[in-house]
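J.: Okay, structure incoming, though there's no sequence with it:
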């Protein structure tokens, strides 16, 4: 849709209220025993298993994809009553040059390959090169593209410029889903986060995503709450559901529970499915597997007992 500043200008975020809401989110209720196990299994379904390191190799991506196909050990699957191979992650996320390796390793699995693009993580390449990187990744087989916005445009309030860039990126993605990374740790205020979320959705983003994982501050519950409220407002005004992806810094299973509780309370059950909700994480999967093994066996395993992503 065209840029409509009336959808976000004049909307001010009460930071104290947002902090208070998130501080009590997991203290007012909890899930235990088989219910907690069920929530953790659902979290596995929503993980974008990720490697975005400078020393990535074809071998590392192949191992990541093996973990994506078999995210928890077979004896834990059996203990939970899951069919062998029924549980997989939501997607595998890699750099563009690693896309062909991931596509080959995941052949026949129905697990999509996501690629970061547009000069990730800074996003400061010339626009025509950012668009070409998107097209190249899609041509290599990426079904999802995680783009990064130009933070300068958001910080200076150049909403038309930001809208135009994201619209061009959406067109370059073609049939691939586009996740817009806002890099919220660099946007300074929650008001800017809300506005940037709205602009990204107006420009055609299928998902909005908190962070690249490379900022000093990544996904936090208050920032996520503001983005989710933007999702809810946008959906109420347009009737079009948009997905959400927190990413960066999430390492423990209890964080997977917290974000799922936030999604269910703010948006409802539909946003607990991988078509509308993803976690950008890798190390968190290891802790989820340990917690599920404890549920099945009554014992915590050493981290070394679980295959690394």
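T.: Nice, I can see it. Quick caveat, the model's predicted, so the values are computed rather than measured.
J.: C-alpha only now, for contacts and for neighbours.
T.: Fine.
J.: Check which residues of stretch 123-143 are buried.
T.: Applying a neighbour-count criterion of 16 or more other CA atoms under 10 Å, one finds 123-124, 127, 130-138, 140-143 buried in stretch 123-143.
J.: make that stretch 27-46, sorry
T.: Buried positions in stretch 27-46, judged by neighbour count with 16+ other CA under 10 Å: 36, 37, 39, 40, 41, 42, 43, 44, 45, 46.
J.: Reformat those as JSON lines; add distance to residue 209 and secondary structure.
T.: Output for the buried residues of stretch 27-46, formatted as JSON lines (distance: CA to CA, whole Å; DSSP: H, G, I helix; E, B strand; the rest coil):
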{"residue": "36", "distance to residue 209": "25", "secondary structure": "helix"}
{"residue": "37", "distance to residue 209": "26", "secondary structure": "helix"}
{"residue": "39", "distance to residue 209": "21", "secondary structure": "helix"}
{"residue": "40", "distance to residue 209": "21", "secondary structure": "helix"}
{"residue": "41", "distance to residue 209": "22", "secondary structure": "helix"}
{"residue": "42", "distance to residue 209": "19", "secondary structure": "helix"}
{"residue": "43", "distance to residue 209": "17", "secondary structure": "helix"}
{"residue": "44", "distance to residue 209": "18", "secondary structure": "helix"}
{"residue": "45", "distance to residue 209": "17", "secondary structure": "helix"}
{"residue": "46", "distance to residue 209": "14", "secondary structure": "coil"}
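J.: Included below, for side-by-side comparison, is a second structure:
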């Protein structure tokens, strides 16, 4: 059955959210990093788990996004995705299909039904293993979609340092303009902050002009205090983004962890003036959960963090559920997942 069309005027709120400042977005200067400040780390050690969990529980219940507004926020969520395939059975063909989906994330009937016209809705990036960077670069040429490569012995980060740095350089040489690196979690457990700082600093140098996203592996870090301190060290070392998870841990992105990391970002911005991006990844597979994260960002960091230069979802199956929700918005019925194939 065809999707009924609705007038553009009735769906004005479905179009992408307005620019953050009049005349366009303010440009975000890259974080140059700073010297490791152990005194500041000591000041950030006090993390109140019960208060954070209480805040996370009430945060999303205080906001309700319905109807056309919900559709608009879901379209925004698509534009904030790093569409990802990080499987042991990845092939060049699979990556090419994912790139084709990135170029056309919504079916034509949904675009017509939502009254989007020529408004272009696309994910911010496609994220792949190093061997598929060149494939993604060819497939996405001219689209403006970024190519992100996971690096530094993903997902555990336990290869020799020079091997990890060489992997970053190889991905940049192949055309990746964003590098998602993973830290060795043992450095956090041992409070080896200088060593962690030095490693991330070298990752930043190896990235050159490519943006650096530092994956903390929060599900492995045991405490929210460790999450806070690892976030701060990574930003001091020059991270452009801090990211929750590899998606391979038993526990991935959670709202309490997100609160800790966004408050670390706020503290860093207040002291240095540099805005750091945030990327939750792993386990974010439903449209409802994407709205929860958007609410958290708006409440904790403000409107500017609802743009792809400061916020990303690490997502593999999220797009499918968002498409299903948008179809339900138009027709009142949920479609089968196979109608929204990913790759």
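T.: Yes, it's here. No experiment lies behind these values; they were computed from the predicted model shown.
J.: before we move on, back to that, may I ask which two of the buried residues of stretch 123-143 of structure 1 are separated the most?
T.: 124 and 141 (24.4 Å; CA to CA).
J.: Spatially nearest residue to the aligned residue in structure 1 for residue 201 of structure 2 (excluding sequence neighbours)?
T.: Using TM-score structural alignment as the criterion, residue 201 of structure 2 maps onto residue 167 of structure 1. Once flanking residues are discounted, residue 167 of structure 1 sits nearest to residue 203: 4.9 Å by CA to CA, 6 or more residues apart in numbering.
J.: what's near enough to touch the counterpart of the one you found in structure 2?
T.: In structure 2, residue 203 of structure 1 lines up with residue 237, judged by TM-score structural alignment. By CA atoms under 8 Å, 6 or more residues apart in numbering, residue 237 of structure 2 lies in contact with 32, 33, 34, 35, 36, 197, 198, 200, 201, 204.
J.: Also residue 40 of structure 1?
T.: Shown in contact with residue 40 of structure 1 (CA under 8 Å, 6+ apart): 253, 256, 257, 288, 292.
J.: Would you point out which residue in structure 2 pairs with it in the alignment?
T.: Matched by TM-score structural alignment, residue 40 of structure 1 corresponds to residue 74 in structure 2.
J.: go on, residue 248 of structure 1?
T.: By TM-score structural alignment, residue 248 of structure 1 lines up with residue 282.
J.: Residue 325 of structure 2 versus residue 106 of structure 2, what's the distance?
T.: Distance, residue 106 of structure 2 to residue 325 of structure 2, using CA to CA, to the nearest Å: 12 Å.
J.: actually residue 227 of structure 2, not the one I wrote
T.: 33 Å.
J.: Neighbour count for the two, which is higher?
T.: The neighbour count for residue 227 of structure 2 versus residue 325, taken as other CA atoms under 10 Å, is higher for residue 227 (25 against 22).
J.: residue ranges for the helices of the stretch 151-300 of structure 1, please.
T.: Secondary structure of the stretch 151-300 of structure 1, counting by DSSP state H, counting those that start in this stretch: helices at 151-155, 159-173, 190-202, 221-238, 253-267, 283-297.
J.: buried sites along the fifth one?
T.: By neighbour count, and taking 16+ other CA under 10 Å as the criterion, the buried residues in helix 253-267 of structure 1 are 253, 254, 255, 256, 257, 258, 259, 260, 261, 262, 263.
J.: what do we get in structure 2 for the last one?
T.: Looking back up the chat, that one is residue 263 of structure 1. In structure 2, residue 263 of structure 1 lines up with residue 297, judged by TM-score structural alignment.
J.: give the contact list for that match.
T.: 262, 303, 305, 306.
J.: The last one contacts residue 295, doesn't it?
T.: Spelled out, it's residue 306 of structure 2. No: in this structure residue 306 of structure 2 lies outside contact range of residue 295 using CA atoms under 8 Å: 9.5 Å.
J.: Distance of the aligned residue in structure 2 for residue 137 of structure 1 relative to residue 55 of structure 2?
T.: Matched by TM-score structural alignment, residue 137 of structure 1 corresponds to residue 171 in structure 2. Distance, residue 171 of structure 2 to residue 55 of structure 2, using CA to CA: 39 Å.
J.: Likewise for residue 83 of structure 2?
T.: Taking CA to CA, one finds residue 83 of structure 2 at 29 Å from residue 55 of structure 2.
J.: of the two, who's got more company?
T.: residue 83 (30 against 15).
J.: which residue sits closest to that one in space, ignoring its chain neighbours?
T.: The shortest distance from residue 83 of structure 2 to any non-neighbouring residue, by CA to CA, 6+ apart, is to residue 126 (4.7 Å).
J.: Structure 1: which residue goes with that neighbour?
T.: By TM-score structural alignment, residue 126 of structure 2 lines up with residue 92.
J.: wait, what's in contact with the residue lying closest to residue 89 of structure 1 once chain neighbours are set aside?
T.: Nearest non-adjacent residue to residue 89 of structure 1, counting by CA to CA, 6+ apart: residue 45, 4.6 Å away. By CA under 8 Å, 6+ apart, the contact set of residue 45 of structure 1 is 87, 88, 89, 90, 273, 274.
J.: And for residue 56 of structure 1, the neighbour number?
T.: Using other CA under 10 Å, the number of residues around residue 56 of structure 1 comes to 14.
J.: Residue in structure 2 paired with it?
T.: Using TM-score structural alignment, residue 56 of structure 1 lines up with residue 90 in structure 2.
J.: Ok, residue 156 of structure 1 next?
T.: By TM-score structural alignment, residue 156 of structure 1 lines up with residue 190.
J.: now residue 186 of structure 1
T.: With TM-score structural alignment as the criterion, residue 186 of structure 1 matches residue 220.
J.: I'd like to know how far its match sits from residue 303 of structure 2.
T.: Taking CA to CA, one finds residue 220 of structure 2 at 30 Å from residue 303 of structure 2.
J.: just residue 166 of structure 2 next, same as before
T.: 37 Å.
J.: same check, this time on residue 253 of structure 2
T.: 21 Å.
J.: These two: which has the busier surroundings?
T.: Using other CA under 10 Å, the more surrounded residue of residue 253 of structure 2 and residue 303 is residue 253, with 24 against 17.
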